[in-house]
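S.K.: Below is the structure, and that's it, no one-letter string:
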């Protein structure tokens, strides 16, 4: 006869509650997720190489560091602060990585909880702040109306890749899609 398992009560820790009334708090080790991120990608002798970084974050590490520096100095949201219950907030690298991963992979905000320990609402706030800051920072340099020379270059590039007239036809309705869902036809 198997011995019955008895669950011993554990010492209860006080519940802080979420930062919004009615929401629960899930304890996350923010410092541990930050240390893991730094050891994986940014510290000397990182686990992953520059190529791994580029494949996973979808940009080169030096570009990431430039964006990190620029965003940090423009938007106070990306400076580490204490949260509403006095715990240290997320660090800059964590916030930028979450925003970029959500954009690079189209990841839902609630999927960031497991790896980065960041709640859905924090991820969405971070993504919105990041996007607004990037537009503010780089609008003049990168988000300008293209001139004719640039348009010609883009059309030539698209034609070389098999997409002639791509600028004029952004919806690409003239291309056949083998696996196009029948309910959309």
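M.R.: Structure's in. What do you need? Keep in mind the model is a prediction, meaning the values are calculated, not measured. Numbering: from 1, shown residues only.

S.K.: C-alpha only now, for contacts and for neighbours.
M.R.: OK.

S.K.: Could you pick out the longest helix of this protein?
M.R.: Longest helix in the chain, counting residues (DSSP state H): helix 120-142.

S.K.: Now do the same for the residue most central in space within the chain: helix, strand or coil?
M.R.: The residue lying closest to the centre of the chain (Cα atoms, centre = their mean) is residue 99, at 2.3 Å. Per DSSP: H, G, I helix; E, B strand; the rest coil, the local secondary structure of residue 99 is helix.

S.K.: is it true that it touches residue 127?
M.R.: Yes: counting by Cα atoms under 8 Å, residue 127 is a contact partner of residue 99 at 4.8 Å.

S.K.: overlap in contacts of those two?
M.R.: Taking Cα atoms under 8 Å, 6 or more residues apart in numbering as the criterion, residue 99 and residue 127 do not both touch any residue.

S.K.: still on that earlier bit, how near is the residue nearest to the centre of the chain to residue 85?
M.R.: 24 Å (Cα to Cα, to the nearest Å).

S.K.: again, but for residue 96
M.R.: For residue 96, the distance to residue 85 - Cα to Cα - is 23 Å.

S.K.: try residue 144
M.R.: 43 Å.

S.K.: Residue 45 belongs to a helix, doesn't it?
M.R.: No: judged by three-state DSSP, residue 45 forms no part of a helix; its state is coil.

S.K.: Below is structure B, check it against A:
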């Protein structure tokens, strides 16, 4: 029994001499980290005048006497203005992401028109989401979110009508077009 008492005493001594200081220091570090993480940290934000940018976009492409006509619109968006406006309207009606909202600081979100313009520019011209910041004042993250939500929304809304299986006639026409081209 004395052996057990000695080994028990040596274990207590080992814990007191070695482990307790380490645990104490670890606890101090954790408390310091928690105290510093509870401090309010300000994010660097860029003021983006979304309303002004939307008005510029409307003047450039969507007003009756727009700066750029139908030809430039079609070249830059790779679709006619009517189809684009139909997509914008359908997405805005069916998906909350495309509806204009206000955040906690009472700042207006980007409109459906701005989000769809960003998306089509990415799809039609292969723009990087970050490259849209200068013209549309839209961050890379917002541009990327708009792209994801646009693609999801278009597929969900139009898949029954436009994404159906090809018929045998459709397949035959595809083969003929391929043979004529190649």
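M.R.: Looks like it came in fine. In this text, all values refer to a predicted model and were calculated from it rather than measured experimentally.

S.K.: hang on, the earlier thing: list the buried residues in the following helix or strand past the longest helix of structure 1.
M.R.: Of the helices and strands lying after helix 120-142 of structure 1 in sequence (DSSP states H and E), the nearest is helix 148-160. Within helix 148-160 of structure 1, the residues that count as buried by 16 or more other Cα atoms under 10 Å are 154-156.

S.K.: the helices in structure 2, which residues?
M.R.: Using DSSP H, helices in structure 2 cover 2-14, 20-37, 50-57, 70-77, 81-94, 112-125, 133-136, 140-162, 168-181.

S.K.: for these, which one ends up most surrounded?
M.R.: Sort those by mean neighbour count, taking mean count of other Cα atoms under 10 Å, and helix 112-125 sits at the top with a mean of 21.

S.K.: so that helix corresponds to what in structure 1?
M.R.: Helix 112-125 of structure 2 corresponds to residues 92-105 of structure 1 when matched by TM-score structural alignment.

S.K.: quick one: that stretch to structure 2 mean distance?
M.R.: Compared with structure 2 after the fit, stretch 92-105 of structure 1 shows a mean deviation of 0.7 Å (mean Cα distance after the TM-score superposition for structure 1).

S.K.: Please enumerate residues in contact with that stretch?
M.R.: 34, 37, 56-58, 68, 72, 78-80, 107-109, 112, 116, 123, 126-127, 130.

S.K.: corresponding residues in structure 1 for stretch 136-147 of structure 2?
M.R.: Counting by TM-score structural alignment, stretch 136-147 of structure 2 sits on residues 116-127 of structure 1.

S.K.: Excluding its own residues, what touches that stretch? List them.
M.R.: Here stretch 116-127 of structure 1 makes contact (Cα under 8 Å, 6+ apart) with 28-30, 33-34, 94-96, 98-99, 102, 109-113.

S.K.: If we use 10 Å, what do you get?
M.R.: 25-34, 36-37, 77-78, 90, 94-103, 108-113, 128-130, 132-133 (Cα atoms under 10 Å, 6 or more residues apart in numbering).

S.K.: Measure how buried residue 42 of structure 1 is and give me the count.
M.R.: 19 (other Cα atoms under 10 Å).

S.K.: Now do it against residue 50 of structure 1, distance only.
M.R.: According to Cα to Cα, residue 42 of structure 1 and residue 50 of structure 1 sit 9 Å apart.

S.K.: Equivalent analysis for residue 140 of structure 1, please.
M.R.: 29 Å.

S.K.: again, but for residue 95 of structure 1
M.R.: 20 Å.

S.K.: just residue 89 of structure 1 next, same as before
M.R.: Residue 89 of structure 1 is 27 Å from residue 50 of structure 1, by Cα to Cα.

S.K.: for residue 37 of structure 1, same thing?
M.R.: Here residue 37 of structure 1 is placed at a distance of 14 Å from residue 50 of structure 1 (Cα to Cα).

S.K.: Quickly note the distance from residue 32 of structure 1 to residue 154 of structure 1.
M.R.: 44 Å.

S.K.: Likewise for residue 72 of structure 1?
M.R.: Distance of residue 72 of structure 1 to residue 154 of structure 1, given as Cα to Cα: 33 Å.

S.K.: again with residue 61 of structure 1
M.R.: Distance of residue 61 of structure 1 to residue 154 of structure 1, given as Cα to Cα: 26 Å.

S.K.: again, but for residue 55 of structure 1
M.R.: For residue 55 of structure 1 relative to residue 154 of structure 1 (Cα to Cα), the value is 24 Å.

S.K.: can you check residue 56 of structure 1 too?
M.R.: 26 Å.

S.K.: returning to what we had before: mind listing the shared neighbours of residue 42 and residue 50 of structure 1?
M.R.: residue 61.

S.K.: Identify each buried residue in stretch 80-88 of structure 1, please.
M.R.: Judged by neighbour count (16+ other Cα under 10 Å), stretch 80-88 of structure 1 contains no buried residues.
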